[in-house]
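*Asks:* predicted coordinates and the sequence they were generated for:
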Amino acid sequence: MTDIVVLGSTNMDLVTYVEKAPQRGETVTGREFRTIPGGKGANQAIAAARAGGDVSMIGAVGNDAFGTRLRSTLEHSGVDTDDLRTVEGPSGTAHIVVDDEGGNAIVVIPGANGTLDHLSPGDEGVIASADLLLLQLEIPLPAVVAGAQAARRHGVRTVLTPSPAQPLPDELLIAVDLLVPNEHEATTLTGRTDPREAAIGLLDLVPEVVVTLGAAGSLYVARGADPVTVPAPKVAPVDTTGAGDTFVGALAVARGEGRPMREALAWAAAAAALSVQREGASASMPYRPEIEARYAS
């Protein structure tokens, strides 16, 4: 079993479902509202645990009802929360509008995640014991850098999802093994709109890159190797929220198990395809038997 540590955010997703998302200054009537545990860190932790990884979460929740529910959801999915601290104040929230085509728009309020600006005593030991460290950018950058550097010191492979997209400091990039942006993030980081050109450009920064392409699948590039494109299964999306995190969590498990990259990408794509056919982020994430069945079909 792959030992995975996730250092990242936990949010309560406040999700509104509408026929068509409002434009600026416009008011529309929604058809449903739900509160769903999420956050890119927690999402990746849940996805990896359900895909068969042995997962621990380093993060922070508030001392509110959302924090209690976020912790419970992680634990119910098999994630170790011994290093998920509870702090004074509200938990993080994400305000999400999902339209009937499955698209979404998101505003994140950091809450407790904003206190996670450094590693606490014991965090480095947790990271050192892992096979893989998963990072995102919904917590303060100093903690992300510290986590990546701790992983590098102990020979732990690091996977970074550069979301929300922002300039990445050299001290972080030098400690990243695999960068997994979506098309928008790849363009933001490189200024190149073509995904293949953007991916190749990112190899100046890190040794391996996977650009997720939504319904078109994913593109993998590595220094000294030919690019690999892997298609995604054809499905009718209901809600794409959390699809990228599902992909990354499943990919981490597959790579930790030693699957070749092409197979690992296809397996992760099967997991993401299952997730977009259900509403919500963490609520939509599939378990390993489902992924195996979809991958084999």
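*Replies:* All right, it came through fine. Numbering: from 1, shown residues only.

*Asks:* use CA for all of it now, contacts and neighbours both
*Replies:* Will do.

*Asks:* for the host helix or strand of residue 43, packing partners?
*Replies:* Following DSSP states H and E, one finds residue 43 within helix 40-50. The contact analysis (3 or more CA pairs under 8 Å, 6 or more residues apart in numbering; DSSP states H and E) places helix 40-50 against strand 3-7, strand 54-62, helix 65-76, strand 132-135, helix 243-256.

*Asks:* which of these is buried the deepest?
*Replies:* Of all those, strand 3-7 has the most neighbours on average by mean count of other CA atoms under 10 Å, namely a mean of 29.

*Asks:* this is the other structure I want to compare:
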Amino acid sequence: MPAKVVVIGSLNMDLVTRAPRLPRGGETLIGQSFATVSGGKGANQAVAAARLGAQVSMVGCVGSDAYGEALRGALLAEQIDCQAVSTVEDSSGVALIVVDDNSQNAIVIVAGANGALTPEVIDRFDAVLQAADVIICQLEVPDATVGHALKRGRELGKTVILNPAPASRPLPADWYAAIDYLIPNESEASALSGLPVDTLSTAETAAARLIAMGAGKVIITLGSQGSLFADGKRFEHFPAPKVKAVDTTAAGDTFVGGFAAALAAGKSEADAIRFGQVAAALSVTRAGAQPSIPTLPDVQAFKAP
């Protein structure tokens, strides 16, 4: 049987515009294209884990609107178990995304139904968590829910991953002891540690502080510079595969989902990181969030240029 990954988090409909560059404050730009694409960090990571070999269950909330039906349908199309995806009387979450000609993006999120994912909802689907090998959380649902899910995962003895995205402030101190793998990007690592993260050396310093704060292990994703792994005893830098980027949306989610799927399948940490990096590299060569996420055969066939 495939390893079981449970993702607790957000489902958003991404409203994506491409423009020559990101707008400045007060400026109106003429866009080049527009699309609606299923997304949300939770759902993206669930799709990534499923396409990359895991058996996946999603825990989250959607609204009683057309977006909610589409978001659920997108997960079901990936053979993701949606018994714990609840429909609530609210609008579904949305993300307003602008992508420029350099493949950089700016994103505004409206939580909508994601705000209804409470600790009580997590408890209602405790059997789903009990069946997991790996549990993944992010920060696009209420903090109380994330903290509850992390601690419940620890109580159950599961491998617990937190992708602290989006993060603009330190995490609650009592969360760290429940986290096996903390996976921030550079800006998130800076927000959590209170330190600048703009070089490999400063990433090491921030990772060391996060471990001192109680995280089990830390993986800081560094975009085109790869990833930094730290476990309190050593640091290891994993260079990124070289590809031509088209759209970086969901690259981080693809890495997290791929890393979780590989780890749950029994790969070593190093191999799981490399696997996640190849998946993320492939995702940036395609446009969109979930449409850009590669499959297991895609990753297995990848050859660096």
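*Replies:* Done, it's in. Remember, predicted model here, so these are calculated numbers, not experimental data.

*Asks:* the helix holding residue 43 of structure 1 vs structure 2 - mean distance after superposition?
*Replies:* Here helix 40-50 of structure 1, set against structure 2 after superposition, deviates by a mean of 0.3 Å using mean CA distance after the TM-score superposition for structure 1.

*Asks:* what would the helices and strands packed on helix 40-50 of structure 1 look like in a markdown table with distance to residue 212 of structure 1?
*Replies:* Converted to a markdown table, the helices and strands packed on helix 40-50 of structure 1 look like this (distance: least, CA to CA, whole Å):
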| stretch | distance to residue 212 of structure 1 |
| --- | --- |
| strand 3-7 | 20 |
| strand 54-62 | 23 |
| helix 65-76 | 25 |
| strand 132-135 | 16 |
| helix 243-256 | 7 |
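
*Asks:* excluding its backbone neighbours, what's nearest residue 138 of structure 1?
*Replies:* Of all residues not flanking residue 138 of structure 1 in the chain, residue 9 sits nearest, at 5.7 Å (CA to CA, 6 or more residues apart in numbering).

*Asks:* ok so, going back, so which of the helices and strands packed on helix 40-50 of structure 1 is nearest residue 112 of structure 1?
*Replies:* Nearest to residue 112 of structure 1, of all the helices and strands packed on helix 40-50 of structure 1, is strand 54-62, at 5.3 Å by CA to CA.

*Asks:* still on that earlier bit, equivalent range in structure 2 for the helix holding residue 43 of structure 1?
*Replies:* Aligned by TM-score structural alignment, helix 40-50 of structure 1 falls on residues 41-51 of structure 2.

*Asks:* so which bits of that stretch are buried?
*Replies:* 41-51 (16 or more other CA atoms under 10 Å).

*Asks:* strands of the stretch 51-200 of structure 1, start to end?
*Replies:* 54-62, 84-87, 92-98, 104-109, 132-135, 157-160, 178-179 (DSSP state E, counting those that start in this stretch).

*Asks:* just to revisit the earlier point, return the closest of the buried residues of stretch 41-51 of structure 2 with respect to residue 2 of structure 2.
*Replies:* Scanning the buried residues of stretch 41-51 of structure 2 for proximity to residue 2 of structure 2, where the rule is CA to CA, the winner is residue 50, at 9.7 Å.

*Asks:* quick one: end-to-end distance for stretch 119-126 of structure 1.
*Replies:* End-to-end distance for stretch 119-126 of structure 1: 11 Å, by CA to CA, to the nearest Å.

*Asks:* so how far is it from its chain's centroid?
*Replies:* The chain centre lies 21 Å from the centre of stretch 119-126 of structure 1; the measure is CA atoms, centre = their mean, to the nearest Å.

*Asks:* same check, this time on stretch 237-246 of structure 1
*Replies:* Offset of stretch 237-246 of structure 1 from its chain centre (CA atoms, centre = their mean): 10 Å.

*Asks:* what range does it cover in structure 2?
*Replies:* Aligned by TM-score structural alignment, stretch 237-246 of structure 1 falls on residues 245-254 of structure 2.

*Asks:* ends of the matching stretch, what's the gap?
*Replies:* So stretch 245-254 of structure 2: terminal residues 14 Å apart, CA to CA.

*Asks:* and stretch 128-141 of structure 1, by the same measure?
*Replies:* End-to-end distance of stretch 128-141 of structure 1 (CA to CA): 20 Å.

*Asks:* could you do stretch 57-72 of structure 2 as well?
*Replies:* Start-to-end, stretch 57-72 of structure 2 (CA to CA) is 12 Å.

*Asks:* now stretch 8-23 of structure 2
*Replies:* 33 Å.

*Asks:* what of stretch 158-176 of structure 2?
*Replies:* 15 Å.

*Asks:* centre of the chain to the helix holding residue 43 of structure 1, how far?
*Replies:* Computed by CA atoms, centre = their mean, the chain-centroid distance of helix 40-50 of structure 1 equals 7 Å.
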